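Q: fold the following for me, if possible:
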Amino acid sequence: MMSMSVPSSVRKSAAVVGVAGLLVLAGCSGPADAEDAAGTGAESDTGSDSQSSSGAGEYADGTYTADGSYQTPETVEQISVTLTLEDGIVTDVEVSGDPQARETEQYQGQFIDGIAEEVVGVSIDELDVSRVAGSSLTGGGFNAAVEEIKDQAAA
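A: Down below sits the predicted model:
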């Protein structure tokens, strides 16, 4: 096996480039992640302070209700969304609607049946539903209601 001798200046330059690359990558992560990547951060606690360190909003625990609307080819439809939050995480969801069109009744029903598995256990700041159980338009009304709930729950 052949060994190569690499000049000291090349090794030092490579080390500097490597450290600079790590710093750039650490800058791309959130504040808590950057500390952990640099090896200087302690493991964060999972209390309510963890939301503010991740850049997420802080929300008061509770149950909140808001209405959202969305356009279908036939009409504008309304849904009502109730979310229960604990530490900014959705622990329960209820959606109800009053469909104006026969087809909307089917799609709202599919959305209502499938929404819990999409949002329960997820941070309210990460909610952005689109197609749920075959229903693609109802998500727009849901997302509008979530934005209103965020405003209500903001601490």
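Q: for the rest of this, base every contact and every neighbour count on C-alpha atoms.
A: Will do.
Q: secondary structure class for the residue nearest to residue 80 when sequence neighbours are not counted?
A: Distances taken as C-alpha to C-alpha, 6 or more residues apart in numbering place residue 67 nearest to residue 80, at 4.3 Å, with adjacent residues excluded. Classification of residue 67 using DSSP: H, G, I helix; E, B strand; the rest coil returns strand.
Q: report the buried residues of stretch 139-148.
A: Buried residues in stretch 139-148, counting neighbours by 16 or more other C-alpha atoms under 10 Å, are found at 139-147.
Q: which of the residues you listed lies closest to residue 26?
A: residue 147 (30.5 Å; C-alpha to C-alpha).
Q: what's the helix or strand for that closest one?
A: Secondary structure assigned from DSSP states H and E places residue 147 in helix 138-153.
Q: show me what that helix packs onto, helices and strands only.
A: Packing partners of helix 138-153 (3 or more C-alpha pairs under 8 Å, 6 or more residues apart in numbering; DSSP states H and E): strand 62-71, strand 76-86, helix 102-119.
Q: now it and strand 76-86, what's the angle there?
A: 50 degrees (axes from the mean of the first three to the mean of the last three C-alpha atoms, to 10 degrees).
Q: to compare with the earlier structure, here is another sequence to fold:
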Amino acid sequence: MAGSSSSEEPEPTPAEASEMQESPDQEATTDDAVGTDETVDASYADGGYEATGGYQSPNGPETIAVSVTVTDGVISAVEVTPQPTNDTTERYQGMFAGGIADEVVGKSLDEADVSRVAGSSLTSGGFQSALESIRQDAKAS
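A: Coordinates of the predicted model:
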């Protein structure tokens, strides 16, 4: 009975289904097919999202505004609006804003992780902070 049912896997009896779940190999397959928790957690609603991210510079606290468009869980557009408090921050935030699209557009929202863009490393902390808020908003949508 078990030998003939292996070619008829799409129609297992309740007993065969139970056996499949007890087998480690089959359990992994079953989890992959049925376990949608990870997919649900990583799913994001399409749309535009905005957040402000803060970080600490040598001159004090700074912020940047981040706008992201998500399509099928992937960043399809990004815009960073500098909010500098001094000339040095203005320069670094401007460089960051000019280079961020090349780093994150086309990546999934979960994979977008930057540490330095166009020579600006501190601004990335504000971007990551804003991106985390955007992830939460996109999941809740």
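Q: post the TM-score for the overlay when you can.
A: Overlay of the two chains. TM-score (TM-score structural alignment, normalised by the length of the second structure): 0.71; 109 aligned residues with a C-alpha RMSD of 2.2 Å.
Q: okay, the helices and strands packed on helix 138-153 of the first structure in a markdown table with distance to residue 9 of the first structure and mean neighbour count next?
A: Compiled in a markdown table, these are given as follows (distance: least, C-alpha to C-alpha, whole Å; neighbours: other C-alpha atoms under 10 Å):
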| stretch | distance to residue 9 of the first structure | mean neighbour count |
| --- | --- | --- |
| strand 62-71 | 61 | 18 |
| strand 76-86 | 55 | 20 |
| helix 102-119 | 54 | 17 |
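Q: on average, how far is the helix holding residue 147 of the first structure from the matching bit in the second structure?
A: Taking mean C-alpha distance after the TM-score superposition for the first structure, the mean distance separating helix 138-153 of the first structure from the aligned residues in the second structure is 0.4 Å.
Q: run through who's touching that helix.
A: 59-62, 64-70, 78-81, 83, 107-108, 111, 124, 127-132 (C-alpha atoms under 8 Å, 6 or more residues apart in numbering).
Q: next, name the residue at the spatial heart of the first structure.
A: For the first structure, the residue whose C-alpha lies nearest the mean C-alpha position (C-alpha atoms, centre = their mean) is residue 126; its distance is 1.2 Å.
Q: just to revisit the earlier point, what range in the second structure matches the helix holding residue 147 of the first structure?
A: Aligned using TM-score structural alignment, helix 138-153 of the first structure spans residues 123-138 in the second structure.
Q: so where's the longest helix in the first structure?
A: helix 8-28 (DSSP state H).
Q: buried stuff in it?
A: residue 26.
Q: elements contacting it?
A: Helix 8-28 of the first structure packs on helix 31-38, going by 3+ C-alpha pairs under 8 Å, 6+ apart.
Q: which residues touch the helix or strand just after the helix it packs on?
A: Downstream of helix 31-38 of the first structure, the next assigned helix or strand under DSSP H and E is helix 49-53. Residues outside helix 49-53 of the first structure that contact it (C-alpha under 8 Å, 6+ apart) are 31-32, 44, 57-58, 88.
Q: pull out the buried positions in helix 49-53 of the first structure.
A: residue 51.
Q: aligned to residue 103 of the first structure, what sits in the second structure?
A: Per TM-score structural alignment, residue 103 of the first structure is aligned with residue 88.
Q: its match and residue 53 of the second structure: what is the separation?
A: Residue 88 of the second structure sits 18 Å away from residue 53 of the second structure, going by C-alpha to C-alpha, to the nearest Å.
Q: ok, residue 116 of the second structure next?
A: For residue 116 of the second structure, the distance to residue 53 of the second structure - C-alpha to C-alpha - is 15 Å.
Q: cool, and residue 66 of the second structure?
A: Distance, residue 66 of the second structure to residue 53 of the second structure, by C-alpha to C-alpha: 7 Å.
Q: same question, residue 39 of the second structure
A: As judged by C-alpha to C-alpha, residue 39 of the second structure and residue 53 of the second structure stand 27 Å apart.
Q: residues contacting the residue mapped onto residue 70 of the first structure from the second structure?
A: Here residue 70 of the first structure is matched to residue 55 in the second structure, going by TM-score structural alignment. With contact set as C-alpha under 8 Å, 6+ apart, residue 55 of the second structure has these partners: 61-63, 122-123, 125-126.
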